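Asker: got a structure for you, letters missing:
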């Protein structure tokens, strides 16, 4: 993962085989629903061997690892600050 060039939060998506197979459209849904396109960055990351939690996501700079099932909570608490 490379350092973000600005202060926007970054959500990294695992690009490993298992995560790619299970990668849903939920992140895209939340970006549209909460109009986050200009508020966050999304980037891919190499596999981190957390395949049992696939698809794996990482929120930077908070250093929070999570699976897609927790995405709604992460977006609300850490990006929207609700």
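Answerer: Yep, that arrived. Computed from a predicted structure; not experimentally measured. Numbers count the residues shown, from 1 in each chain.

Asker: can we go C-alpha only for contacts and neighbour counts from here?
Answerer: OK.

Asker: distance between the helix or strand residue 19 falls within and the chain's centre?
Answerer: Secondary structure from DSSP states H and E places residue 19 in helix 17-22. Centroid separation for helix 17-22 versus its chain: 14 Å, with Cα atoms, centre = their mean, to the nearest Å.

Asker: Show residues contacting it.
Answerer: With Cα atoms under 8 Å, 6 or more residues apart in numbering as the test, helix 17-22 has contacts from 14, 51, 54-56.

Asker: run the last query once more with 10 Å
Answerer: 13-15, 23, 47, 49-57, 67-68 (Cα atoms under 10 Å, 6 or more residues apart in numbering).

Asker: Comparison target below:
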């Protein structure tokens, strides 16, 4: 029987109508994870609308147990740097 592996860190990205428009953020995370060979350590999940549309895009970081709102590319880079270190 094979052993199931789970990542130690996860990013949950809201995929509601407002948050889902910010595709560049998700693309940044996916590209950075791939370039740094972190697919087994960090996984990205879509979540249903978090009903916080005024603060889109919304992101939840599982390893830090922290919510982020109005995530732009600079904040995404900061979050990723913390996840990698």
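Answerer: Ah, there it is. Model, not experiment: these values are computed from the prediction.

Asker: overall similarity of the pair, as a TM-score.
Answerer: With the length set by TM-score structural alignment, normalised by the length of structure 1, the two chains reach a TM-score of 0.73; 76 aligned residues with a Cα RMSD of 2.0 Å.

Asker: thinking again about what came up before, which of the contacts of helix 17-22 of structure 1 fall within strands?
Answerer: 13-14, 56-57, 67 (DSSP state E).

Asker: Past the helix holding residue 19 of structure 1, which element shows up next along the chain?
Answerer: Counting by DSSP H and E, the next helix or strand C-terminal to helix 17-22 of structure 1 is helix 26-33.

Asker: average gap between that following helix and structure 2?
Answerer: The superposed helix 26-33 of structure 1 is, by mean Cα distance after the TM-score superposition for structure 1, a mean 1.8 Å from where its aligned residues fall in structure 2.

Asker: what about the residue nearest the centre of structure 2, which helix or strand?
Answerer: The C-alpha lying nearest the average C-alpha coordinate of structure 2 belongs to residue 11 (Cα atoms, centre = their mean; 3.2 Å). Taking DSSP H and E as the definition, residue 11 of structure 2 sits inside strand 9-14.

Asker: packing partners for that strand?
Answerer: Applying 3 or more Cα pairs under 10 Å, 6 or more residues apart in numbering; DSSP states H and E, we find strand 9-14 of structure 2 packed against helix 23-35, strand 42-47, strand 59-61, strand 66-68, helix 73-84.
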